[in-house]
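>>> Sequence and computational prediction follow.
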Amino acid sequence: MSELPSDITQLLPVRSVGVPDALTDAELLTLYSTADPSLTLVRANFIASVDGSATAAGLSGRLGAPADKRVFDLLRQLADVVVVGAGTVRGEGYGAMLLGDAAAAWRVARHRPAHPVFAVVSASLSLDPASDVFTKAPVRPLVLTSSSADPARRQALEAVADVVSCGEQRVEPLRLVAELRRRGLTQIHCEGGPSLLGDLIAADVLDELCLTVSPTLEGGAGPRITRAPAGPPLDLRALTLDHLLLSGSMLLSKYSRAR
């Protein structure tokens, strides 16, 4: 879908007459910024096809386009920490969490570290300490795991990352958020995958969901953006639509949790 445009216009809320249609990066940053970044915010960013698939041929990136990638990068620019499940790190081929020079300079000018922290969630610690995620990271990554994880794997990863227990048998979302907040990482940004998002929703710690609807039909083979943990069905979590953007036929929305 690389032939699609990167220009983004705002559908809702309606903008003032006379304002140029195409949004600048500065305007997009304002739309996605929080009023007080010192307060904890848990945000997730996902993409889905029109028929509800989170992937195409197993990869979420196949659903994207330049406009979606543009917002993806800007959301990282705003984050203190980017949290990703280990399965997504492996499946999507993640490397080191490096921002571009302009984004890093923007952060430094606002008295923030040049790059966000990369936090990988893995209860089993099935991660390669020699991968670029760790060896080329500009900031020492975090690995969020359980106390019962394999001690040998933990020791190997501790050479390249801070390994933090966030639960006894599994990574517990409330513990995860508390550990990140304790480190001063209040702007928490999740990029996947479905199981991690399902855990955040079940624990009711998700404050915002940025959802891109790709103008494609996947056919029904792929997963949803969220996978519920074991247990009884949840009560519905009400959301408020904060804004709706358009690029070509792609919709980019931001919802916040109505508390």
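That came in fine, so what should we check first?
>>> okay, CA-based contacts and neighbour counts for the rest of this
Will do.
>>> which residues does Ser253 contact?
Under the criterion of CA atoms under 8 Å, 6 or more residues apart in numbering, the contact partners of Ser253 comprise 210-212, 241-245.
>>> ugh, typo on my part, it should be Arg154
125, 163.
>>> 7 Å instead?
Leu125 (CA atoms under 7 Å, 6 or more residues apart in numbering).
>>> Please spell out which residues along the helix or strand hosting it are buried.
Element membership of Arg154, judged by DSSP states H and E, is helix 151-158. Within helix 151-158, the residues scored as buried using 16 or more other CA atoms under 10 Å are 154, 157.
>>> what's the answer for stretch 25-44, then?
Within stretch 25-44, judged by 16+ other CA under 10 Å, the buried ones are 28-29, 32, 40-44.
>>> same check, this time on stretch 135-155
Those would be 137-147, 149, 154, for stretch 135-155 by 16+ other CA under 10 Å.
>>> Return the closest of the contacts of Ser253 with respect to Val121.
The shortest gap between Val121 and any of these belongs to Cys210, at 20.1 Å (CA to CA).
>>> name the helices or strands packed onto the strand or helix carrying that closest one?
Secondary structure assignment for Cys210, by DSSP H and E: strand 208-214. Packed against strand 208-214, as judged by 3 or more CA pairs under 7 Å, 6 or more residues apart in numbering; DSSP states H and E, are the following elements: strand 41-49, strand 250-257.
>>> Pretty sure Ile191 sits against Val81.
Ile isn't right for residue 191; it's Glu. No - in this structure, Glu191 sits apart from Val81 without contact. The criterion is CA atoms under 7 Å, and the distance is 10.7 Å.
>>> Show only the entries of the buried residues of stretch 135-155 found in helices.
When the buried residues of stretch 135-155 are checked against helices using DSSP state H, the ones located there are Arg154.
>>> Now render the buried residues of stretch 135-155 as CSV, adding distance to Gly58.
Rendered in CSV, the data for the buried residues of stretch 135-155 read as follows (distance: CA to CA, whole Å):
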residue, distance to Gly58
Ala137, 26
Pro138, 29
Val139, 29
Arg140, 29
Pro141, 26
Leu142, 26
Val143, 24
Leu144, 25
Thr145, 25
Ser146, 27
Ser147, 31
Ala149, 27
Arg154, 29
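>>> A further structure is provided below for comparison with the first:
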Amino acid sequence: MSGPTSSSIRRLAPDPDGATLDDADLISGYAVAPGPHLRANFVTSVDGAVSVAGRSEGLSSRADKRIFAILRMLCDALLVGAGTLRQEQYRALRLDERRRQWRQRQGRPAQPTLVVVSGSLDLDPSQSAFADAPVRPIVLTTADAPVQRRKRLAEVADIVVAGDRTVDLPHGLDQVRALGHQQVLCEGGPLLFGTLTAADAIDELCLTVSPLLAGAGAGRITAGPASAVRTMRLRQVLGDDDGMLMLRYTRDAQPR
């Protein structure tokens, strides 16, 4: 599945051998056991910035994008907040033919499903993420969401009510999983990640550390009220020739 512009990625821990990893190696390294699993994926600068000039694109690299694509291929549903969907200008969640074939060989739908969290439904139905989606997205919202916005979005997405005035994320995730989407990948934003952390819903964090000093101004990968500290276990460290580190942390005591 790797293209000609793919960056070389090597395993630094555990068991480093200096070999360049192909896609089969990466799939194996990020595989999880069947059942409910919520994985978050972020990129940050070495000084903790979540973005450069307002977007995460400035922190990314070819290697990071390669991991990004693998994680999307492995998920059943991609979870994202409405603000991130707008700010990062999400397009339709559409895998290429090779990745669709891989999923189908595993007995899975060809495409994962986009899930957007929005209490206010301040979303544009004509945005590519909705209008061009190969699979109808799901929008998690509230009972109090504006009726007209709900009607407009219902033309391009399935509306799922999870909470009265604010989105109850654990309840929303239960509903998403009841629809068959067990493996959920969260791509942010920071407030969504902070809320999921506070709800003790995060099973795994995949964090790419970019060798950049972004300076003051940008926020962290997490935001919101303070919550309990939770211990994570470092499972894997990958690196590329440009100094990017791709870290995998899990909550579980045993490797999957």
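Noted; the coordinates are in hand. Values in this document were obtained by computation on a predicted structure and should not be read as measured data.
>>> quick one: the strand holding Cys210 of the first structure aligns where in the second structure?
Under TM-score structural alignment, the match for strand 208-214 of the first structure in the second structure covers residues 204-210.
>>> mean deviation of that stretch from the first structure?
After superposition onto the first structure, stretch 204-210 of the second structure lies on average 0.3 Å away from the residues it aligns with, using mean CA distance after the TM-score superposition for the first structure.
>>> distance between that stretch and the chain's centre?
11 Å (CA atoms, centre = their mean, to the nearest Å).
>>> what does stretch 171-185 of the second structure give?
Taking CA atoms, centre = their mean, one finds stretch 171-185 of the second structure lying 14 Å from the centre of the chain it belongs to.
>>> Which stretch of the first structure lines up against that stretch?
Under TM-score structural alignment, the match for stretch 171-185 of the second structure is residues 175-189.
>>> Could you pull out the buried residues of that stretch?
So, applying 16+ other CA under 10 Å, buried residues of stretch 175-189 of the first structure: 176-177, 179-181, 185-189.
>>> In helices only, show me those residues.
Judged by DSSP H, these include 176-177, 179-181 as members of helices.
>>> Looking at those residues, which two lie furthest apart in space?
When CA to CA is used, the two most widely separated members of those are Leu176 and Arg181, lying 8.6 Å apart.
>>> So what does Ile225 of the first structure match up with in the second structure?
In the second structure, the residue equivalent to Ile225 of the first structure is Ile221, according to TM-score structural alignment.
>>> typo on my end, Arg70 of the first structure
For Arg70 of the first structure, the aligned residue in the second structure is Arg66 (criterion: TM-score structural alignment).
>>> how close does Gln101 of the second structure sit to Gly107 of the second structure?
Between Gln101 of the second structure and Gly107 of the second structure the distance, using CA to CA, to the nearest Å, works out to 10 Å.
>>> Neighbour count for these two, which is higher?
Between Gln101 of the second structure and Gly107, counted using other CA atoms under 10 Å, the more crowded position is Gln101 (16 against 9).
>>> contacting residues for that one?
By CA under 7 Å, 6+ apart, the contact list for Gln101 of the second structure reads Ala110.
>>> Now name the helix or strand holding it.
The secondary structure element spanning Gln101 of the second structure is helix 97-105 (assigned by DSSP H and E).
>>> Average offset of that helix relative to the first structure?
Compared with the first structure, helix 97-105 of the second structure is 0.6 Å away on average (mean CA distance after the TM-score superposition for the first structure).
>>> What are the buried residues along that helix?
Within helix 97-105 of the second structure, the residues scored as buried using 16+ other CA under 10 Å are 99-101, 103.
>>> As TSV, the residues you listed with distance to Ser56 of the second structure would be great.
TSV is the format used below for those (distance: CA to CA, whole Å):
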residue	distance to Ser56 of the second structure
Arg99	24
Arg100	26
Gln101	29
Arg103	27
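>>> can you pull the contacts of the residue lying closest to Ser147 of the first structure once chain neighbours are set aside?
With CA to CA, 6 or more residues apart in numbering as the criterion, Ser147 of the first structure has its nearest non-adjacent residue at 4.7 Å, and that residue is Glu168. Residues in contact with Glu168 of the first structure, defined by CA under 7 Å, 6+ apart, are 146-148.
>>> on that earlier part again, the helix holding Gln101 of the second structure aligns to what range in the first structure?
When the first structure is aligned by TM-score structural alignment, the counterpart of helix 97-105 of the second structure is residues 101-109.
>>> Tell me how far that stretch lies from the chain's centre.
Using CA atoms, centre = their mean, the offset of stretch 101-109 of the first structure from its chain centre is 19 Å.
>>> Please enumerate the strands of the first structure.
Ranges of strands in the first structure, per DSSP state E, are 9-12, 41-49, 81-85, 117-121, 142-145, 162-165, 187-192, 208-214, 239-247, 250-257.
>>> Export these to CSV and append columns for distance to Thr24 of the first structure.
Rendered in CSV, the data for the strands of the first structure read as follows (distance: least, CA to CA, whole Å):
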stretch, distance to Thr24 of the first structure
strand 9-12, 9
strand 41-49, 20
strand 81-85, 23
strand 117-121, 26
strand 142-145, 32
strand 162-165, 37
strand 187-192, 22
strand 208-214, 18
strand 239-247, 13
strand 250-257, 15
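>>> Sounds good, over and out.
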